[in-house]
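**Q** below are the sequence and a predicted model; questions follow.
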Amino acid sequence: MATERPDGIPGASNIDPTKSIQSGEQEPKPSQSFDSFMKEGQGSASKPEGPSPFDLVAQGKTALNSGPTHESILGQMNSTSSVLGDLQTQLNKKNLNLRQSQKYLLRNKLTSANQNIRSAAQKTGVDVGKPPAQLNRNNPVIKFLGILSDSQDQLKNAQLRIQQMNADGESVSPGNLLAVQVKLAKAQQELEYSSILLSAAVSDIKTLFNIQL
């Protein structure tokens, strides 16, 4: 028994898969070309703020290529000298009482900073002479002040040397300038660490006075 097909549904024999578009009919076109769509997509992307990683790399290379100058080294010496002055003020605090561990750290840090400063001064052509004598073992504060005083003297002599070279039209070699920059940076880190240690010691004194009061 043949099944009846509902009205309105054509049979398979009535469908022509090869039927072409009749004359007068047009293929539907996309409302936007692919090229224009891609351009809009690129234009709509938000531009990141600030320099790109490539810009930062280029800036870093420029900074390395420029290297330290007489002026930048003089500024670095002024900054290091300022930290030395702060340390001298802290060590001259009345009733300063350092624990054994603090004395040990200060001795190592200040001695290392002094060696770096003397090495930096020597790179500028300064005759640094003999290192400061390790006297007054029973009074470490006086010994520390002697180390700081020698560091200040070396920086002052190095600054005068560079200023004289500027006046004479001479210059420190790029290699020595870079060595001076590195030595001073290390020295300043050690001095700043020493300043933190002394600040803690001064804070302990204030706390003790408050308890006694």
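**A** Sure, I can see it. Numbering: from 1, shown residues only.
**Q** could you use CA atoms for every contact and neighbour count after this?
**A** Noted.
**Q** next secondary structure element downstream of the helix or strand residue 35 falls within?
**A** Per DSSP states H and E, residue 35 falls inside helix 34-44. As assigned by DSSP H and E, the chain's next helix or strand after helix 34-44 is helix 53-66.
**Q** what is the helix holding residue 35 packed up against?
**A** Using 3 or more CA pairs under 8 Å, 6 or more residues apart in numbering; DSSP states H and E as the contact criterion, no helix or strand is in contact with helix 34-44.
**Q** the helices in this structure, which residues?
**A** 34-44, 53-66, 70-91, 100-123, 140-168, 174-212 (DSSP state H).
**Q** what would those look like in a markdown table with mean neighbour count?
**A** Converted to a markdown table, the helices of the chain look like this (neighbours: other CA atoms under 10 Å):
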| stretch | mean neighbour count |
| --- | --- |
| helix 34-44 | 10 |
| helix 53-66 | 11 |
| helix 70-91 | 17 |
| helix 100-123 | 20 |
| helix 140-168 | 18 |
| helix 174-212 | 17 |
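**Q** my read: residue 111 touches residue 147, true?
**A** Yes. Taking CA atoms under 8 Å as the definition, residue 111 is a contact partner of residue 147 at 6.9 Å.
**Q** isn't residue 190 up against residue 108?
**A** No. Residue 190 lies out of contact with residue 108 (CA under 8 Å); the separation is 9.1 Å.
**Q** what sits up against the helix holding residue 35?
**A** Residues outside helix 34-44 that contact it (CA atoms under 8 Å, 6 or more residues apart in numbering): none.
**Q** and here's the other structure:
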Amino acid sequence: MHDNDAVTLASQLCSRLCHDLLSPVGALTNGLELLADEEDPEMRQRCFELLEQSAKTSANKLKFFRLAFGAAGGFGEKVGIEEPKAVIEALAEDAKRVEVNWALAVDALPKPAVKVLLNFAHMALEALVRGGTLDIGAERRDGASEIVVRATGPKIAFDATVGNALEGTLPEDGLSGRTAPAHMLALLAEQVGGNLQFQQSDEALVLGAMLPEG
């Protein structure tokens, strides 16, 4: 990747982070303003509940970005599977109307695989605009991490440009805050000699990855 491309990718990932945090952080600000003017005990309690939920959502998103985009400092070359699992379950709880099923045959994953797992899960959650089921599987086979994430629901919303980014066919002017995570995954897969795949229908989205280790 050229230096200019790297800077553009970093800028778009930062834009995505800011976009995703704007809503819960804005809700915190609004809640504090309401609380300052509210005297009714019942309404004040409601404000506290809204503040608590907004703070929880903000923390969940920051935990996601730390592992999904960041260097994941504090971890070794591998990350225990419970870390990304807890993050995904928290995001699914925030999304509501989503049931998560797990098929994990590993205790830990290399950092690139963790990034793929988290971003796949995030893409799948965003695709479930009317709720549904999220099935997540990870295993190690023949020296490679294999990851499969499937979203099933009454309506699947998946941007074709995100799919292009996963396949490495994104046009030069197609990098945006929406496509940057998928583009990052494509670069990670290329670096380790792996591959990414996706299949989409009206009621299902399947995301798969094979990432050699070492």
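**A** Received, thanks. It should be emphasised that the depicted structure is a prediction, and the values quoted were computed from it without experimental measurement.
**Q** overlay them and tell me the TM-score.
**A** Overlay of the two chains. TM-score (TM-score structural alignment, normalised by the length of structure 1): 0.25; 82 aligned residues with a CA RMSD of 4.9 Å.
**Q** show me what contacts residue 146 of structure 2?
**A** Applying CA under 8 Å, 6+ apart, the residues near residue 146 of structure 2 are 138-140, 208-211.
**Q** with residue 106 of structure 1 instead?
**A** 144, 194, 197.
**Q** how close does the last one get to residue 104 of structure 1?
**A** By that I understand residue 197 of structure 1. Noted for residue 197 of structure 1: a distance of 11 Å to residue 104 of structure 1, by CA to CA, to the nearest Å.
**Q** then the second one?
**A** According to CA to CA, residue 194 of structure 1 and residue 104 of structure 1 sit 11 Å apart.
**Q** residue 201 of structure 1 too?
**A** With CA to CA as the criterion, residue 201 of structure 1 and residue 104 of structure 1 are 13 Å apart.
**Q** equivalent analysis for residue 119 of structure 1, please.
**A** Taking CA to CA, one finds residue 119 of structure 1 at 23 Å from residue 104 of structure 1.
**Q** closest one of the contacts of residue 106 of structure 1 to residue 208 of structure 1?
**A** Residue 208 of structure 1 lies nearest to residue 197 out of the contacts of residue 106 of structure 1, by CA to CA, at 16.9 Å.
**Q** ok, that closest one - contacts?
**A** Contacts for residue 197 of structure 1 (CA under 8 Å, 6+ apart) come out as 102, 106.
**Q** roughly how far apart are it and residue 106 of structure 1?
**A** 8 Å.
**Q** and what of residue 56 of structure 1?
**A** 38 Å.
**Q** same question, residue 148 of structure 1
**A** From residue 148 of structure 1 to residue 106 of structure 1 the distance is 11 Å (CA to CA).
**Q** same deal with residue 183 of structure 1?
**A** Distance from residue 183 of structure 1 to residue 106 of structure 1, by CA to CA: 18 Å.
**Q** what is the burial count for residue 4 of structure 2?
**A** Neighbour count for residue 4 of structure 2, taken as other CA atoms under 10 Å: 9.
**Q** before we move on, which element is it in?
**A** Assigned by DSSP H and E, residue 4 of structure 2 falls in helix 3-37.
**Q** now do whatever helix or strand comes next after that helix against helix 3-37, angle only.
**A** Next in sequence after helix 3-37 of structure 2, counting helices and strands by DSSP H and E, comes helix 41-68. Helix 41-68 of structure 2 runs at 170 degrees relative to helix 3-37, counting by axes from the mean of the first three to the mean of the last three CA atoms, to 10 degrees.
**Q** on contacts alone, who are the packing partners of the helix or strand just after helix 41-68 of structure 2?
**A** Following helix 41-68 of structure 2 in sequence order, the next helix or strand is strand 78-80 (DSSP H and E). If you count contacts as 3+ CA pairs under 8 Å, 6+ apart, strand 78-80 of structure 2 packs onto strand 108-110, helix 111-127.
**Q** tell me who's in contact with the residue nearest the centre of structure 2.
**A** Nearest residue to the geometric centre of structure 2 (CA atoms, centre = their mean): residue 122, 3.1 Å. Contact analysis of residue 122 of structure 2 by CA under 8 Å, 6+ apart lists 88, 91.
**Q** in a strand, that's where residue 86 of structure 2 is, yeah?
**A** No. Residue 86 of structure 2 is assigned helix when assessed by DSSP: H, G, I helix; E, B strand; the rest coil, not a strand.
**Q** quick check: it vs residue 30 of structure 2, distance?
**A** Taking CA to CA, one finds residue 86 of structure 2 at 28 Å from residue 30 of structure 2.
**Q** likewise for residue 19 of structure 2?
**A** Taking CA to CA, one finds residue 19 of structure 2 at 17 Å from residue 30 of structure 2.
**Q** next: residue 12 of structure 2.
**A** 27 Å.
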